[in-house]
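Q: Structure of the sequence below:
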Amino acid sequence: MSTFKQSIFLRIYAGLVCLVALVAILAYIIVQVINYQRAQDYREQMADGVAHVIAEVVARQPTVQSQKDWLADVSRVLELDLNFVPRTEINLSRTERNRLQDHHAIVRYDASKAIGDIYAQVDGQPNVYLHMQVDKLTEVQIKMIPILVLEDLTYFPGAEQQRLKELQPYFSYPLAFKKLSELNLDMDQLSRLRTDKTQTILLYRDSATMQGTTISAVSAYTNVPNRVLVLGPVPIFNWLPFKVFAGITLFSLFLLIMGVYFLILPLERKIGKVRKALNRVRKGSLDTRVTIEGSDEVANLGISFNMMTDHIQRLIEAQQELTRAVSHELRTPVARVRFGMEMLTDTDDYDARISQMEMIDKDIEELNKLIDEIMTYAKLEQGTPSLHFENVVIKDVLQQVIGEFDRIKKDKIISSQLPAQDITAEAEYRYLHRVVQNFVGNALRYCNSTVRVSGGIEDGFAYVCVEDDGAGIPEKDRAKVFEAFARLDDSRTRASGGYGLGLSIVSRIAYWFGGRVEVDQSPLLGGARFTMTWPIRQSSKQTMHPQKKVVTSE
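A: Below is the predicted model of the structure:
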């Protein structure tokens, strides 16, 4: 789950998959709703003309019994159930009632049974409706449609064309008399029409146009010479016509575009914040920070940006502080060198000259040391130093530093509690040596009599620790000692030693080791206790946490 939250690709990809699925489901539902209404309209259009013709012919029958007999005959031929139903048995909506009054048919389709009930109004029958029940549409029924139309035309001799015009509004497909030569019939079809005047033939046309597949019914009519009655072409219902397909496709594309836009919008907004912050930083507003939202790559970019601006701001502040501090630190030895040079010019005593030159040489050596400290601090502060990590035996580093200070510790005592020889950790040897050297040097400078050195590994982290029995460091000043040129006693003389850069260098070494340095009160000696901890493996991304100062072995 955390990977999903952190990966923009996975989130957008999963969002797109869900979006496509939702759009597909929505498009399917829309097609079904549209086709339900289209199918209902198609059924009514197909039934409208036939029902009207049957109702017209029934209304012309002289008696009610003859009407029923005629319906029975047609029912047998059509293989359909045709009858009268009382109007009181049918609950009509307002739309259905209006259609019946306009002599149009209504269709009620039961999808579960695949049965359609067709109702039409018969003139002269105020209490009943004509009812037809259709469960399937056969070729016989299709062929009977033009026969029914022809029977209606027999009541209008000589006015057949006019009658077709009157019937046309009730048919959704053309009704017309045409010449045989206009129909492009084959020899078999022509023969059947000429030999059997009651014959009806069906013409199927499969077109690549929007009209699609159509059926035309052709019947001979003896009352109109050299003419045949043509019903159609009647389009076959297309569940996915081009207009519906194009509309649904465009609508789906629109939804996908909007969905993708809203998927990308949060990412665009986050990147926009970073871009605006970069512009403000470019104009000099180094205190600009990006508000972090979430935990994805853009959030990591924002964190990196904030870390970068923090680092830049700190570098600039450090550079300014370094410039001020260096100028102050250089004045004293330079002034002494200048004074020594003046003394050389003012005395002819050989011994005095030698003594003065030795003092000048010490001042120059002090300048060299100061420059080395400044260069080391600048290298660690202003960029990633070139570090060569290797497995370092912690005991060897501690013993080497203790041996170096044995010659100059005077009456001070350096005790140790060292780890075993096989305890190692990844580190840069010279920088780790510099850390321990600085710790021990400071401890000897400020202790009363005893300094204690220890080191080891605890919970996957290595540490080195130096304690003393001096006055210690007040809690409010403990963070200050790691700042460049910080001197709690405000002394800048050689009597206190150093230049205030040692612990700041240690702090930067701990940072580049992926660890940290801290100072507190020694529980054993009562003075200051300096500790640096860092991961024993530099490749592992471990989170620093407070370490217990436990020595692994003597």
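Q: Please make it C-alpha for all contacts and neighbour counts, starting now.
A: Noted.
Q: Run through the strands of the stretch 401-550 of the chain in chain order.
A: 413-417, 424-427, 450-458, 461-468, 516-521, 528-535 (DSSP state E, counting those that start in this stretch).
Q: To check against the first, give me the structure of this:
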Amino acid sequence: MKSIFFKLYSGLICILLLAALLGYLALQLVNQIRYENYLVNNVGGTFSLMAAGIVRHDGDKQQQWIEIVERLTGIPLEVGPLKEPERFTLYHLKKDNQALLIASDPGQQTASIALPLPGNSQHFVQAKLEDINQTVTRMTALLILNELGRHPKQQREAILKQLDQNFSYDLTLVTAKETELDQSQLRQLARGDIVINLNDTLSSNPFIKVYARFGNSGLYLTVGPINIFQWYPVSIIFLLVISGALLVLAAGYILIAPFEKKLKRLEQGINLAGTSKANPIELSGNDGISRMADSVNAMMLRIEGLIKQQRQLTHDISHELRTPVARMMFRVEGMSIDCLDTQQPHISGMKKDLGNLNHMIDEILTCARLDDNPQPLDKEEFDLLPLVQSMVYDLTIQHPDITFHNGSNCERLILRADDALLLRAIQNLLNNACRHCQSHILTTIKVTEKYIHIRVEDDGSGIPEEERERIFDPFIRLDKSRNRALGGFGLGLPIVQKVTQHHGGHVYVEQSPSLGGASFIIDLPIALLSREQPVYKTDKKADKT
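A: Below you'll find the predicted structure:
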């Protein structure tokens, strides 16, 4: 069995590792897509201004302009042909469909940006961004101020509106009161510094606002709010955890399903042991369950052999007992002729005991014969009703103190069955009712849509519900003292069950609804009806559900 646990635990560990790896790769892929879309929306306008500024200058002035931007932003810039173009993914800005190339590295949380220079698609302004939030926003504010400074004061408001269309966030001019900054931040703005205001980094949607003094106008340029990129948002982590859990559950089911299937087949094989449907349990593989199935098969063979030996022993003993019992009965008959009148009661008792012994041997042999491999039934067509009525009439003579009641929903009931066995079963039920009733027995035979319904009821003490299955086992007597005054050997009801099963039906017991005692019901399949059987109105209520 150790191999099973090794397979399960090693498989579960592999599944967990695989789920973790897939979750990590999925997070990296999702972050790459999110990050690059974020860069397109928030960096495209900034690099457009940067490229326009580079193109406006020539020669040394261009280099000086680049150096100034590098010094103010802290971002190294490179102008020239694109290096390693295969690393980049092409995007287009919404406003003018200008190309923007991005090569992101979510693992390092960095990105390389390249934008072609206007009028020269072979040259690009390139930069590697690490602190995307504060670095880019600072650079954006400086480039906007530089762009506004190139135009006359009366045009700057219109230019700002044009620039606002290139960005996914707002560009506005506000007064000091509208900035909602404290005095220390306003003093920084007065000195010409750029103030970056970070708003609630613990919230679900944190953002940045950038403020810069707009010349001597008394106004301040406001850039934002700009949403901060979150590498591990709660929604995505939650989705990955749920997806990982579902993956683990699905993979775990696939891993455990073969073992569960084997256990189910093993259970079915064990439940069928000792029945006519029992077959060796065949399981593939060499794991613990397969080895257990082999052990169960060996055990079933041993049990089957023991049962056969026990049946054969019972059969042989019963046969061997018949001869001496017959001799004893013959000798007792001879003794009864010459014995004195005072000895006749003893002789009568001996005859009765020998008769009971002979009857018990007959029932044991009947049980043994029915327990053997099923033989074809000796089926004949016969009318059941007059035969049952004849049995009841004989019992009426034997038991004058008992009132018998009969009922049926048909005038004839022609069956094709083994009449000797079936009548033996009904006789056993009637004899059982005679032993346990007080004064009334009801016999009902009905044809329903599903069954031929034979019911024998009495007004005795009934059978406890917990004993209603055990009552059909051989040699079972519910009276704990095993008082033989009532007669019987505990084989009548087992014979009833075996005969019923041989005919494809079933027998069960419940409380009598009309007499209050025990009610034994034999349900035989409707297929036993002869073709010559007349069709009568059926009683659906008699069907057992």
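Q: quick one: TM-score?
A: Once superposed, chain against chain, the TM-score is 0.51 (TM-score structural alignment, normalised by the length of the second structure); 344 aligned residues with a Cα RMSD of 4.5 Å.
Q: before we move on, the earlier item: would you turn the strands of the stretch 401-550 of the first structure into CSV with distance to Asp135 of the first structure?
A: Below are the strands of the stretch 401-550 of the first structure laid out as CSV (distance: least, Cα to Cα, whole Å):
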stretch, distance to Asp135 of the first structure
strand 413-417, 101
strand 424-427, 86
strand 450-458, 86
strand 461-468, 84
strand 516-521, 86
strand 528-535, 82
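Q: Give me whichever of the ones you listed is most buried.
A: Greatest average neighbour count among these goes to strand 461-468 (a mean of 26), per mean count of other Cα atoms under 10 Å.
Q: residue range for it in the second structure?
A: Strand 461-468 of the first structure corresponds to no residues in the second structure, going by TM-score structural alignment.
Q: re earlier: out of the strands of the stretch 401-550 of the first structure, which comes closest to Arg163 of the first structure?
A: Minimum separation from Arg163 of the first structure across these (Cα to Cα) falls at strand 528-535, 101.3 Å.
Q: could you give the angle of that closest one to strand 450-458?
A: 20 degrees (axes from the mean of the first three to the mean of the last three Cα atoms, to 10 degrees).
Q: can you name the residues of the second structure that strand 528-535 of the first structure overlays?
A: Aligned by TM-score structural alignment, strand 528-535 of the first structure falls on no residue of the second structure.
Q: Quick one: work out the angle between that strand and strand 461-468.
A: Using the same axes, to 10 degrees: strand 528-535 of the first structure against strand 461-468 is 170 degrees.
Q: Could you name the helices and strands sitting against strand 528-535 of the first structure?
A: When contacts are defined as 3 or more Cα pairs under 8 Å, 6 or more residues apart in numbering; DSSP states H and E, strand 528-535 of the first structure sits against strand 461-468, helix 502-512, strand 516-521.
Q: Can you say which of the ones you listed is nearest to Glu151 of the first structure?
A: It's helix 502-512; of those, that one is closest to Glu151 of the first structure (Cα to Cα) at 103.5 Å.
Q: What span of the second structure is that closest one aligned with?
A: Mapping helix 502-512 of the first structure onto the second structure (TM-score structural alignment) gives no aligned residues.
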